[in-house]
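Novice: Quick one: sequence and predicted model below, then my questions.
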Amino acid sequence: PTPEEKASCYVGSLTCWTFGIYISYSILLFGAIVYFHRFYNSQKFDREGFERVALTDDDEDTLLDPERSSRRYALNALLQDYFYQQGYICAKYPWQTIGVAALIVSFATLGCSKFEVETDPVRLWVAPNSDSAIQKEFFDQNFGPFYRTQQIFISSKNTSQSVVNYNNLKSLFIIEREIREIKSPHTLQDLCFHPNGDACIVQSVTGYWQSDLDNFSEETWRDEFISCTSAPTFCLPDFQQPLKPDMILGGFENDEYTNAKAFVLTYVLNNSLNKSETYASQEWEKSLREYLNKLIHNENSKVNTSQLDISFSTESSLEIELNKSTNTDIYTIALSYLVMFVYASFALGSFTSLPRIFIDSKFLLGISGIIIVLASVSTSVGIFSILGIKVTLIIAEVIPFLVLAVGVDNIFILNHEFERLTLKSFGEESVEERIAKTLGRMGPSILLSALSETIAFGLGGIVTMPAVRNFALYAALAVWVDFSLQVTVFVAFLSLDAKRQEENRIDCFPCVNIRAPGRIDKEGLLQKWMRKYYAPFILNKKVRIAVIVFFISAFMFALGLVPQIELGLDQRIALPSDSYLIDYFNDLDKYFRIGPPVYFVAKDLNVTTKEGQQTLCGRFST
């Protein structure tokens, strides 16, 4: 940040904002503790002489049973009635429900035929209607896009030593010669920017000797180097542009160029808005990357790079490396879905006896839950692909995990409530009735949860940054479709699975019927632990106060650190941890002293007239 943006008010090492937040919260917390302590003591005095009456087991069950709630709200009652009817219909006609949903999902998924991934960093992070994007578009249309830049940093592995010596400079000459000879089938000479004759713009320290090893002498190189870095205009390269030391050397101090820690090589290629015209440049850049990777691993017989560190970036490197990250994450996504499927299959089942393991397991139900999650993602992708909203790397990597987490939660909620009702009814109610009651009780909370998540993501759709906006839209639709399928299709699968269990049919082979003892419906260990131990503990008065204080304290602590949040997007964060570009960006920050160019473009101005020249140049134009 600029000096004007830095906080000027400090109390010790803390900013005034952080100090004020912490002091204010400490005072409020101390006051609250004193108040509640006095209030509790007064209440304790008022209760003296009264004896607590222990609840019977029946009373305890009544308090824990959601059916015996003493209050009933109009909205909740309306939603319960609606979901009761929906659950009954889906359970009574399961195959019809699954068939209709499959047709809708299949039709929406057809939109994936227009699936496109946006990988251009500019189009991802810059709003198309922002001033920067509009001005860049105008510049590109009138002057052409900025040149394709290839940059290489060469430094010594011993960071305390200067890279400027005879052997390293000689190796640099050889490296540049081999780069000029790269064919893809095009050469550097075919693709480079050469404004002055046929000489390519190559910004390198070898330009002081016109990039010709014959001009480089072991006896005189040091004096020539010192002379050229002091007066670059007397040592012009082939393309006749003075080479400032700041552009070709890095890691030096106080103009002591002989102590530089890095050579900086910059190749400038022509660029075009026509993608077909840039294909040749991309092919040459691919060959350049292959050559440089061999140098990094010291696999070049003509140059010994064992004592050199080399980092580089081509114009197409960033986009390629980001795509590489997405391709490797596919295996992670697949593995996470597999693990969640196995976990859900075991956790959804209730194994009451050894002979009923193959009946009470719920692998098919777990598969159906995972398929629903995948269907919601594919539906969202298909619909937005039809609308022309491209997928971004964030969408491909995050949304599958996001929808999986949300979807699996609701699956467990519905299954647990159904098991609870089955345990309570002792087989007196039909499967359809139990399914209807399950959805009637859990449906309103699942609806409100999904609605709040959808609205939260949907609000992100008003953000102008394309990467954030597209992610928010895809996530909002995927979450809502996931909810819709859970309260219809999963309910239908739950009904089919319950009927299969009652008829003693094997889980993964539902057509096979086996003899097995009757099911022993009893409360699971986890449910019993939650009811007898965790719930009483977390609802204890002192524990509740401690939990509230802890989370409020954590929030206030984080709020106090808000001024330390740094704005911006470091490109290294989005790259794979093993990407060669990370070394390049590290060297760029460490060694390169030149920032990006700035252009001032004047619209609707005729510079061939005196008035236009005076408008542009002010008093310097006569």
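Specialist: That came through fine. Numbering: from 1, shown residues only.

Novice: From here on, just use CA atoms for contacts and neighbour counts.
Specialist: Fine.

Novice: show me what contacts Thr464?
Specialist: Contacts for Thr464 (Cα atoms under 8 Å, 6 or more residues apart in numbering) come out as 127-128.

Novice: distance of it from Val391?
Specialist: 16 Å (Cα to Cα, to the nearest Å).

Novice: again with Glu432
Specialist: 41 Å.

Novice: next up, a second structure to put side by side with the first:
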Amino acid sequence: MCSEKDCLHFLRSRTQEKLELCFYRYGILVANYPWTFIILSFALTSVCSLGLLNFHQEKNPMNLWVPPNSDFKRDTDWFMKNIRLGYRIQTVMVTAPDVLEPWVLQQLLEIRNQVVESTLQNVTWEDVCFRVPVVLLNTRRKRSSNNELFERDGDEEADADKFNILYDFEPSVVLPSAIFCSIVSSFSTGCYEHSILEFWNYDEQDIQRLSKEDIIFALNHTTISPVLGLSMQYTQLLGGVVRNESGVIVAASSLLSQWMVHVNFSAVDMDLVGNDGGTADWATGQGLIWEQSFLDTMGNITSSLDHSNTTDVLYEASRSFGDISSSAMFQDILKIACGVFLTFIFVLLVLSKFSCLEIRIIPAGAGLACVGLAFVSACGFCSALGIFYGPVHTSLPFLLMGIGVDDMFVIMACRNNLNESQKKKSLAEQMGLALRHAGVSITVTSFTDIVASTIGGTTILPALESFCLYAAAGVFFTFIYQATFFVAFLVLDEQRIAKQKNPFLLCVTHGKPAPSYKSVAPCSKPIINFIYSKIILTNPFKILVVVATFCFTGFCVVGLTKLRQQFDPKWFLPPDSHLVKFLDARDRWYSDSGQEAHVLLGRLNYSAELPHIHNLVKELRAQRDIVKDVNTWYDGFRRYLNFYFFRAIPHEELSEDDFSLYLGKYLHSPSGGKYQKNFRFAGKLECGEKTPPVTISTLDFKFRKFTGPEEAVPAMNRIRQLIQDSNITSGDGFKTVWSKAFATWTTDEVIQHELYRNLALSVICVMATTTVLIVNFSVCFWIFVCVLLTLTDICGMMYYWGLTVDIVSCIALVLGVGLCIDYAAHVGQTFLHAQGCLLHRALYTVNTIGAAVLNGGLSTLLAMSMLSLSSAYVFQSFFKIFFLVVTIGLFHGVVFLPVVLSEIGPSAPSPVVLPDTEHAPPNENAHPADECEMECLQAPNVSDKVDIVPIGTSSMNINHDR
């Protein structure tokens, strides 16, 4: 019986023999029928393009960035289906040394008037505003002292009390229902604005006559909107507040004015209102039109400001983030085009020899065209399977370009490395011999890339899942087109050279062969041979390479331990945009005000659940380290019943009829009218009647400002657990907490785990695939070490370069796995099939495949280089990570791995003789293994003993990798 080693060698040899024979015959076939394969390539693209009839570009952020089985996705679907109505906030911020000066309010009034009078496409503010009930009743005075009203933010419950004021005259209680409701029905609904200009009913003459004392008095004594008649919290509009010793506000540095635009969630169609970046918010058509009018108006106002003035006007529309972030992602198309052009020039330089005949413009153009064909085919194929196209898919051509150009260089390297006897054979046989080596190489690396991308497609993040599946399809089609379309055009170009035709004007024929000059490619064989034989593969430098590799990895491990998982949506915005300026000012003046959130309650038995709701609100207020403002309908309703009806809830139980009766009165009162928006009923809410059964109610609060996901995610989970522990179980028992910020926080919660999971699975599966294809555990182990070191170094350097773990870096890293495996796999596979001593085999490997690998890496860097000039966060992150992938991956694959294999690599296998080479003449440069080892031991200088061995000899059958 044969030994395990012999069995593995036999398996590897037979696999190698069959694959090489298949590609040899395939190369002859393509060379004999190039136009047929070109037509077949276009036919395949056309067939795949039919899938574009099912093309769907996903624009809904919920379907892109949020795990489909997450609590937030479930709660949002419920929210959209049941809440139905809501509003989007448009905000203007005025900053000044003291915004409570009369001239500041006069300027703010001018801005307000221009905003509400703005129109676009005949859509006015009145058409889109969110309407609330107007309750303009004469309530003589509030039962609240100034000391209570103006105390500092120390007691959250006291803060809630002072904004749910009780009055000596409460018309909903004192007046008979018929009279009260007749008064209420005489009022129309009003557009919901929030501004201290309401104090003077937006009256220009009154505001022109104001003194600062008038402003301070009104601010400190007004809690009911003179416009809407509803209780309001005006102090929240101020930032940089200054109080006197009595706690009275006397100055402020910033002032907000807000306009609420109506949105019907049930009518939202993200395919219509979404953007290509997948960053749009829920909106309806007319609302978006008026928001654009708001932006145009504010743009004109800010551009005409006197910038020498100390006043600044900043603004934000609800559509601002979606518009700006989306345009930033796609504003650098020209830079991308320049990167493609530079890559084409580089490919032309590498492939060509500078003579009138051997400028390879045809195969260079065909090779890059393969990338376009592969991208279209992948989009069509994936669309036919129902896989959506997302915003990050725009970067896919860069990945395919790196892989495709790499394949081109490998094929051309194998074509150029044919020895003189092989070059005398027919063109068809030459292409068969070239593809015999190159075909196996690009098959191995393409297959590993497909496996890595497919594994990435198992993630729970929809955008990453879709992108990885598109990438796997794109790599597959790139492999197909490089092996057909590119090879066919290469054959045609060889025929052109044989016929002495000019590469630019095919109708021009040169009478005699023009002088040929070597390529000026930066990574050529003579340069590589000199560097490796004289420097890198000498003993002192080997020690230096190994020591430097592990020292650098140690340095990167330190960075890896400090790498944070963090994402700030502001990174998607250009730093000079109006929104960034607004957000920076908001962070400065409202630093403790975080994200709004809502406790959602379903079809409960509310009369029975009031004690539990009371405890829930109390527990929310107790979370002082994460919760800032708790302003709920329950607080006002409890005091309303306690004060006017002497019902001691939550200690006294209410019947369902009493609850419905009192709730109806409260929601039509001046203090409770603003909470109508917090309820949904099974029927219409009518004044003077019991409320229909409550289907939904919400309790509003705000989180404090968090510095990052390490604070935000635990806060979100703590509130969720608090809700689940609230013992609210009646009715449908539905209870949850919801905030738009949870979309980001939910992704933050899983992204780091998903990154490490995908990287680990990709590396394990790719290494398993490589082991099956290479069938040598020693080489596969060192390839694994190179990939592991590369990924460790990349993640560590991310910290030093200011990157964090987020969805963008996660996508880039998953893609980078395939590239860094390619570099090491090329070298390992070529070394494995070389003959001679370890040192000769290492030098032969880098001389044979090193130039193709290095040029492939340089072409990827060149394609990505223009992205370094982009201001878009996505492109900046992709450039940084791919720069690290290429540079560190090349170092480990082309420097570290040859050094290691030259000392502790596996022994040389017995030569494998294929049918097409069995009669080849012996190679006089090949050394028997034992003699080679003796020469290596005696050689004082590597370059004195190592020759570049030609390809395709009987004594050294070498498979050439990329």
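Specialist: That came through fine. Values in this document were obtained by computation on a predicted structure and should not be read as measured data.

Novice: for structure 2, which residue is closest to the average position?
Specialist: By Cα atoms, centre = their mean, structure 2 has its centre lying nearest to Val808, at 3.6 Å.

Novice: that's a strand at that residue, yeah?
Specialist: No. Looking at Val808 of structure 2 with DSSP: H, G, I helix; E, B strand; the rest coil, it is helix, so not inside a strand.

Novice: Aligned counterpart of it in structure 1, please.
Specialist: Matched to structure 1 by TM-score structural alignment, Val808 of structure 2 sits unpaired.

Novice: and what of Phe388 of structure 2?
Specialist: Alignment note (TM-score structural alignment): Phe388 of structure 2 maps to Lys390 of structure 1.

Novice: and what of Leu108 of structure 2?
Specialist: For Leu108 of structure 2, the aligned position in structure 1 is Leu172, judged by TM-score structural alignment.

Novice: same check, this time on Val694 of structure 2
Specialist: Alignment note (TM-score structural alignment): Val694 of structure 2 has no counterpart in structure 1.

Novice: how many neighbours does Val694 of structure 2 have?
Specialist: 18 (other Cα atoms under 10 Å).

Novice: What is the neighbour count of the closest residue to it other than its chain neighbours?
Specialist: Leaving aside its chain neighbours, Val694 of structure 2 sits nearest to Phe681 (4.6 Å; criterion: Cα to Cα, 6 or more residues apart in numbering). Residue neighbour count, defined by other Cα under 10 Å, stands at 14 for Phe681 of structure 2.

Novice: shouldn't Phe681 of structure 2 be in contact with Leu663?
Specialist: No. Counting by Cα atoms under 8 Å, Phe681 of structure 2 sits too far from Leu663 to count as a contact (11.8 Å).

Novice: So Ser162 of structure 1, which state does it fall into?
Specialist: At Ser162 of structure 1 the chain is in coil, as set by three-state DSSP.

Novice: What residue in structure 2 is paired with it?
Specialist: Match for Ser162 of structure 1 (TM-score structural alignment): Asp98.

Novice: which ones are touching its match?
Specialist: Here Asp98 of structure 2 is in contact with 251-254 (criterion: Cα under 8 Å, 6+ apart).

Novice: Same question for Ile296 of structure 1.
Specialist: Applying Cα under 8 Å, 6+ apart, the residues near Ile296 of structure 1 are 305, 309-311.

Novice: Distance-wise, check it relative to Ile154 of structure 1.
Specialist: 10 Å.

Novice: Find residues that contact each of those two.
Specialist: Each of 309-311 lies in contact with both Ile296 of structure 1 and Ile154 under the rule Cα under 8 Å, 6+ apart.

Novice: Out of those residues, the closest to Ala498 of structure 1 would be?
Specialist: Within these, proximity to Ala498 of structure 1 (Cα to Cα) peaks at Ser311, which comes in at 61.2 Å.

Novice: Can you give me the neighbour number for the aligned partner of the closest one in structure 2?
Specialist: Matched across to structure 2, Ser311 of structure 1 falls on Leu314, judged by TM-score structural alignment. Residues lying near Leu314 of structure 2 (other Cα under 10 Å) number 21.

Novice: With the one 3 residues further on instead?
Specialist: For Ala317 of structure 2, the count of nearby residues is 22 (other Cα under 10 Å).

Novice: Now for Val886 of structure 2: which residues touch it?
Specialist: Taking Cα under 8 Å, 6+ apart, we find Val886 of structure 2 in contact with 819-820, 857-858, 860-861.

Novice: Next one: it from Ser446 of structure 2, what distance?
Specialist: Distance from Val886 of structure 2 to Ser446 of structure 2, counting by Cα to Cα: 17 Å.

Novice: again, but for Phe354 of structure 2
Specialist: In terms of Cα to Cα, Phe354 of structure 2 sits 31 Å off from Ser446 of structure 2.

Novice: Just want to know which of those two has more residues nearby.
Specialist: Set side by side, Phe354 of structure 2 and Ser446 show more neighbours around Ser446, with 25 against 17, by other Cα under 10 Å.

Novice: What is the equivalent residue in structure 1 for that one?
Specialist: With TM-score structural alignment as the criterion, Ser446 of structure 2 lines up with Ala450 in structure 1.

Novice: If you count contacts, what does the host helix or strand of that match end up packed against?
Specialist: Assigned by DSSP states H and E, Ala450 of structure 1 belongs to helix 431-459. Secondary-structure packing of helix 431-459 of structure 1 (3 or more Cα pairs under 8 Å, 6 or more residues apart in numbering; DSSP states H and E): helix 74-92, helix 393-425, helix 466-485, helix 491-502.

Novice: In a markdown table: the contacts of Val886 of structure 2, plus secondary structure, distance to Thr845 of structure 2 and neighbour count.
Specialist: Shown next, in a markdown table, are the contacts of Val886 of structure 2 (DSSP: H, G, I helix; E, B strand; the rest coil; distance: Cα to Cα, whole Å; neighbours: other Cα atoms under 10 Å):
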| residue | secondary structure | distance to Thr845 of structure 2 | neighbour count |
| --- | --- | --- | --- |
| Leu819 | helix | 19 | 29 |
| Cys820 | helix | 18 | 27 |
| Gly857 | helix | 17 | 25 |
| Leu858 | helix | 19 | 22 |
| Thr860 | helix | 22 | 26 |
| Leu861 | helix | 23 | 22 |
